[in-house]
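Visitor: what's the 3D shape of this:
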Amino acid sequence: MELLEANGSCSNGSLLTLSCLSHRVVCQVIGNADPVWDNGTSGNSWVTLLETSYGFYIGLGLAIFSSFLIGSSVILKKKGLLRLVEKGGTRAGDGGHGYLKDWLWWAGLLTMGGGEAANFAAYAFAPATIVTPLGALSVLISAILSSYLLGERLNMLGKLGCMLSLVGSTVMVIHAPEDEEVTTLDEMSSKLKEPGFLAYAAILLALCFLLIFYFAPRYGQSNILVYLTICSVIGAFSVSSVKGLGIAIKGFFAGQPVLQHPLTWILVVTLVASITTQINYLNKSLDIFNTSLVFPIYYVLFTTIVITTSIILFKEWVSMTVVDIIGTVCGFLTIILGVFLLHAFKDMDVSLGNLPQVLQSGQQAPVTRDDKNILIEVDNSSIAPEDKPKALA
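Guide: Predicted coordinates:
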């Protein structure tokens, strides 16, 4: 800032120049005024400065770090269960709890907790449009680590699925919106009262109640979409609550009276209720249907509804160009294809070595069946990527 008056004084009528990176303007002093504070925060608040300058990249880094921790936790907990079997202990699938004495299993549990905390924090800095789809990276990481540390084979289609998931994630990061449209609880409260979101939320609640009380008792045991649709629809409220609580936490550190804001406690109650419902119906789905089908379908439904909710509630796509919107959609579809290849064909024995023979014979590649005990063990011990809370928030 530069003073243009010759006498160097700053009084009424004085002219000041303000220089930014790309603009230079001249302002005239017309009177005295008290300092203006926005929402009770000072202009030099470290939270405000950090979010303004690096918010998107902090959220992106936290989302990737969260996926790494959760993907690694699956391997640690699995190693703990395998060591229990080697020692002759009762398997978790048979009702045993010997894994609770293994430090490796607890290390995996703590690692997963750290991953969930990082994922929670990511929503406070980055748009849900980018944080939620990146949850697929945890499955990719666990698949890669399991092939090296657990001796589980990752076939050619699985490797291709991993590469596609990475490419899709990269495309989404490049084209996703960087700016937050909602930064305070007051702004979020206003967004929640908009007619468009109220109508959308009413439709989701009506659909959820219809599925829970009518379709679930009749078709839940035979149709995989019933339970997974319930989980996905409820996910719209859980992710919105996480996003709002992230904003509240940032406001708390910035000195705002967020604990006195009624929306904070409404979000807490909504989050607890929605996550409890999601876990209940996700466990039912995992108990009945093949895990190779549950996760890809759940990922697609859940992420699609969350992105739709973000568009309607947080207006995250308002500032995006047509090219960025198309790029984001294409990146998401690429991740879906990668997740599908990684899970749908994981039991097929397909590699570069036997691919010519498989193509020439025109027959399906040999399939290795999962051990039922292993599937039960995975589900009951909550170590499978499908059973983690990552996809819930």
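Visitor: okay, CA-based contacts and neighbour counts for the rest of this
Guide: Will do.
Visitor: need the contact list for Gly331.
Guide: Val167, Gly168, Ser169, Thr170, Val171, Met172 (C-alpha atoms under 8 Å, 6 or more residues apart in numbering).
Visitor: now, those that are in strands?
Guide: Among these, no member is found in strands (DSSP state E).
Visitor: which among those count as buried?
Guide: By neighbour count, with 16 or more other C-alpha atoms under 10 Å, the contacts of Gly331 hold Val167, Gly168, Ser169, Thr170, Val171, Met172 as buried.
Visitor: name the nearest of the contacts of Gly331 relative to Phe68.
Guide: Ser169 (14.0 Å; C-alpha to C-alpha).
Visitor: that closest one against Cys330, yeah?
Guide: No. Contact between Ser169 and Cys330 fails when scored by C-alpha atoms under 8 Å: they sit 10.1 Å apart.
Visitor: could you pull out the strands for this protein?
Guide: 2-3, 15-19, 24-28.
Visitor: out of those, which gets nearest to Val47?
Guide: strand 15-19 (24.4 Å).
Visitor: I have a second one here; can you model it like the first so I can compare?
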Amino acid sequence: MENVSNLSSEDAAGGMVISQAFGAEVLTNPFHETYLLGIIISICGNVLISISLNIQKYAHVRQAQRRSKPYYTSVLWWCGVVLMGVGELGNFAAYGFAPASLIAPLGCVSVIASAIISVVFLKETVRASDIVGGTLAITGTYLLVTFAPHTSTHITAHLIQYYYVSWYFLLYLLIEIILFCILLYLYKRRNVKHIVIVMLLVALLASLTVISVKAVSGMITETIKGQLQFIYPIFYVMLVVMIVSCAFQIKFLNEAMKMFDATEVVPINFVFFTASAIIAGIIFYQEFEDLALLNIFMFLFGCLLSFLGVFLIARNRPKIKQQDRNFIPMDKIPGRRHTDKVQPEATTMTYGSLAAKLMCNRAGQADDS
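Guide: Got it, this is the predicted structure:
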């Protein structure tokens, strides 16, 4: 604890930089260029993500209308994928410059931009709920940026190790592991396929993702500035946690997209992810320490407005999972029982042949008997 006792503080007028334990620096100027840079990078990254999603959607629609090659052969679709990668990279970098409790709620910018782009370029109908939701989300974003913790911590390996062994984080981690095991038991063993169960699994993993992403991004940023962090094992521990938590988060999110419509998954995922990121930032990085009560209240109020705005924008959107209207379920044909067992596949060699007809007749006689 010699480093803690040897803390030295610089003059507040000379940049308001205070040296903390283990060489960490906290920048308390709300208009510091590092803080603003993180906000700008996050907003630009979310706008790029929304543009990429709409480009991919347009590529899917165009390929379906032309009934031509698969979507992954489209240059336009790959442009959307590249843009999404750049946007996610921007979000990753933003965690190294600004608090995690601010970067995560700024994800609502992607929803707002996507709604505007879909109306302007994809010619979707403007609804009253879109206007009200967009207004609420923009107002909430302004409150988030204004009243969020205006501190930007220089993340170092020693600081991460110090936070990692703190009793409140260990208690939080234990509670999260217990909750995750209970939810996983309900989901896998008890077969409770409720959207809240699945999205809570994603949110619990997301909290670890946010912690590890900010740690890795911050240590990379410090390395670029000249303080090498790659020599410490904690960097690689956080890198592994980031990769594993991201992989399982994507796994459960894809399962949710298969079982439920995207208009349900997107807003619930945004709310749960944002809440888990804020809690992770408060507990692990102590981002709300010494924050005024009014700032905390207005920050949470801004989050609430953003949540309501996202729900209004996503509400009553056209369902993405739509069944082909030319397809008639075989079990709905009147006067025929268990016809799903006798319908031959269109891709088989016997489709439409005498062998297929004989197979159907034999199955029908078996059913009648």
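Visitor: got a TM-score for the two of them?
Guide: With the length set by TM-score structural alignment, normalised by the length of structure 2, the two chains reach a TM-score of 0.78; 309 aligned residues with a C-alpha RMSD of 2.8 Å.
Visitor: returning to that earlier point: out of the strands of structure 1, nearest to Ala143 of structure 1?
Guide: Of those, nearest to Ala143 of structure 1 by C-alpha to C-alpha is strand 15-19, at 51.9 Å.
Visitor: which part of structure 2 matches stretch 71-81 of structure 1?
Guide: Mapped onto structure 2 using TM-score structural alignment, stretch 71-81 of structure 1 spans residues 50-60.
Visitor: same check on stretch 302-311 of structure 1?
Guide: So stretch 302-311 of structure 1 sits over residues 273-282 in structure 2, by TM-score structural alignment.
Visitor: what's the matching stretch in contact with?
Guide: Against stretch 273-282 of structure 2 from outside (C-alpha under 8 Å, 6+ apart): 99-102, 104-105, 202-204, 206-208, 210-211, 287-289.
Visitor: give me the buried subset of those residues.
Guide: 99-102, 104-105, 202-204, 206-208, 210-211, 287-288.
Visitor: and those, which two are the farthest apart?
Guide: Val202 and Phe288 (24.0 Å).
Visitor: quick one: the aligned residue in structure 2 for Thr270 of structure 1 from Phe248 of structure 2, how far?
Guide: Structural alignment places Thr270 of structure 1 opposite Val241 in structure 2 (criterion: TM-score structural alignment). Counting by C-alpha to C-alpha, to the nearest Å, the gap from Val241 of structure 2 to Phe248 of structure 2 is 11 Å.
Visitor: so those two - more neighbours on which side?
Guide: Val241 (18 against 15; other C-alpha atoms under 10 Å).
Visitor: the more buried one touches Lys214, doesn't it?
Guide: No. Shown here, Val241 of structure 2 and Lys214 do not form a contact pair, counting by C-alpha under 8 Å, at 11.7 Å.
Visitor: one step back: need the strands of structure 1 in JSON lines (columns: mean neighbour count and distance to Gly196 of structure 1).
Guide: Below are the strands of structure 1 laid out as JSON lines (neighbours: other C-alpha atoms under 10 Å; distance: least, C-alpha to C-alpha, whole Å):
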{"stretch": "strand 2-3", "mean neighbour count": "14", "distance to Gly196 of structure 1": "47"}
{"stretch": "strand 15-19", "mean neighbour count": "14", "distance to Gly196 of structure 1": "40"}
{"stretch": "strand 24-28", "mean neighbour count": "12", "distance to Gly196 of structure 1": "39"}
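Visitor: let me have these in TSV, adding distance to Ser285 of structure 1 as columns.
Guide: Formatted as TSV, the strands of structure 1 follow (distance: least, C-alpha to C-alpha, whole Å):
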stretch	distance to Ser285 of structure 1
strand 2-3	66
strand 15-19	60
strand 24-28	61
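Visitor: name the nearest residue to Ala12 of structure 2, sequence neighbours excluded.
Guide: Spatial nearest neighbour of Ala12 of structure 2, excluding adjacent residues (C-alpha to C-alpha, 6 or more residues apart in numbering): Ile18 at 7.9 Å.
Visitor: checking my notes, the one you found in a strand, right?
Guide: Yes. Counting by DSSP: H, G, I helix; E, B strand; the rest coil, Ile18 of structure 2 is located in a strand.
Visitor: so how far is Ala64 of structure 2 from it?
Guide: Relative to Ala64 of structure 2, and taking C-alpha to C-alpha, Ile18 of structure 2 is found at 58 Å.
Visitor: show me which of these two is the more surrounded one.
Guide: Neighbour totals were compared for Ile18 of structure 2 and Ala64, and Ile18 leads with 18 against 13 (other C-alpha under 10 Å).
Visitor: from Phe311 of structure 2, how far out is that one?
Guide: In terms of C-alpha to C-alpha, Ile18 of structure 2 sits 41 Å off from Phe311 of structure 2.
Visitor: again with Ala21 of structure 2
Guide: 42 Å.
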